[in-house]
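1. Sequence and predicted structure below; questions after.
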Amino acid sequence: MADDIGDLMFQAIERGDYNTVEHYVNTYSLNHCAAWDDGYALLKHSLEKGQREISMFLLKDNLKLNPYFDPFFGFNEDKTPLHIAIEKYDMEIIQKLLDKGANVNIRDANYKTPLYFAVCNKDMELIQMLLDKGAEVNKQIYYDSSCTNYLNIAVQTKHIHVVQMLLDKGAYVNGCDTNSKTPLHFAVQNNNMEMVQMLLDNGAYVNSCDTNGKTPLQIAVQNN
């Protein structure tokens, strides 16, 4: 019986049958069957299928918002509900997820965090929302086949206001990527003098060597 109800619930979500979903939630608990995963799987399914009204209804309940995380193997979720909401750019649902306890620093299967997507998209409003909820500004992430940090990405994408926001929140100005390149390396390479000055004003080292033995100062001399 539990399996039958479980399947029927997913089918109701997929076709956007709000009344049936409401009936099952009110009749059975969110831990009615393992497949519902305390509501986590239901919410994820409704978000993936674009069933916003059902997603908002589910978020009224006390449901599970974060997947199980194994300290050795991580988790194999492609995307969490928070990642999906960010992908769909639904700010109301993003805020509700964060307010109800969604992990703001959680990674997807590709080790991407919510803040990663916000920084890459140069989305000031979303960045601020995530930072206000405790997003870690110095977390190591993957970008363009390299292990790096948010400040490096912001410099590479040439968004000075995002760079300033991250610095104001304590981003390490000399944090480097896999190739030992710092934000100043990228700012100099881009010949972005305003960005260079901002980083220098915040304590950037001009003599930090990357894996090719090049410092920002040497790159600046070569560029000129």
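-> Received the coordinates, thanks. Residues are numbered from 1 along each chain as shown.

2. contacts and neighbour counts: CA atoms only from here.
-> Fine.

3. quick one: the closest residue to Asn202 other than its chain neighbours from Asn223, how far?
-> Of all residues not flanking Asn202 in the chain, Val173 sits nearest, at 6.9 Å (C-alpha to C-alpha, 6 or more residues apart in numbering). Distance, Val173 to Asn223, using C-alpha to C-alpha, to the nearest Å: 22 Å.

4. dropping in the other structure now:
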Amino acid sequence: EEEKKSELGETIDNFNLEMLDCAVEGDNIRLREWIAKGADPDAIDTRVEHPEHGEAHGDFRAIHYAAMFGHKRTIEWLHAYGADVNARNYIQEIPLHLAATGDNLDCVKTLLGMGAPVNAVDANGWTPLFKAVLWKAANETITTLVEAGA
């Protein structure tokens, strides 16, 4: 697909990378601005390398970063713009795995409310609950996952 260019000469790929950075930072104002300019809320971050092969695996999305860093409002905005709450990264984690691993209770609740499957398994066969326990998440996070059916 031919790269689209804006009137400023920036590419859609640049817009996507800027939007991904906003998700890491939880900068919802800039995130919405980049999406309005044409960034894809489900864009894949091609800058991240696969740890085993040293090549871009391209499977982290903005919603993964928002869940990982505890940015509940960013998750809500991305979802409103069409981001997939069940998108999988290179080890088949969905954002709920990352929110549980990071003990980000508000993100866990938000993702569950958006329909994220509580018993999704990653490439290792691990569920969000298993990861929450493994990484010593707070009891409230663990209880929330259990009450959701884990």
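-> Okay, I see it. All values derive from a computational prediction rather than experimental measurement.

5. which one of Val173 and Asn223 of the first structure has more residues nearby?
-> Val173 (22 against 11; other C-alpha atoms under 10 Å).

6. Show me the strands in the first structure, by range?
-> 141-143, 146-148 (DSSP state E).

7. Mean neighbour count and distance to Gln156 of the first structure added to the ones you listed, as a markdown table?
-> Shown next, in a markdown table, are these (neighbours: other C-alpha atoms under 10 Å; distance: least, C-alpha to C-alpha, whole Å):
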| stretch | mean neighbour count | distance to Gln156 of the first structure |
| --- | --- | --- |
| strand 141-143 | 18 | 11 |
| strand 146-148 | 16 | 11 |
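
8. So Asn28 of the second structure is in contact with Met19, correct?
-> No. Asn28 of the second structure lies out of contact with Met19 (C-alpha atoms under 8 Å); the separation is 9.3 Å.

9. Tell me which of the two has more neighbours.
-> Higher neighbour count among Asn28 of the second structure and Met19: Met19, with 27 against 19, using other C-alpha under 10 Å.

10. show me the contacts for that one.
-> Contact analysis of Met19 of the second structure by C-alpha atoms under 8 Å, 6 or more residues apart in numbering lists Arg30, Leu31, Trp34, Ile35, Ala39, Pro41, Ala62.

11. and the first one, what pairs with it in the first structure?
-> In other words, Arg30 of the second structure. Matched to the first structure by TM-score structural alignment, Arg30 of the second structure sits across from Ile93.

12. Not counting its neighbours along the chain, what's nearest that match?
-> Spatial nearest neighbour of Ile93 of the first structure, chain neighbours left out: Ala85 (6.5 Å); criterion: C-alpha to C-alpha, 6+ apart.

13. same check, this time on Phe186 of the first structure
-> For Phe186 of the first structure, the spatially nearest residue (C-alpha to C-alpha, 6+ apart) is Gln156, at 6.1 Å.

14. what's around Thr110 of the second structure, how many residues?
-> Each residue near Thr110 of the second structure was counted by other C-alpha under 10 Å, and the total is 18.
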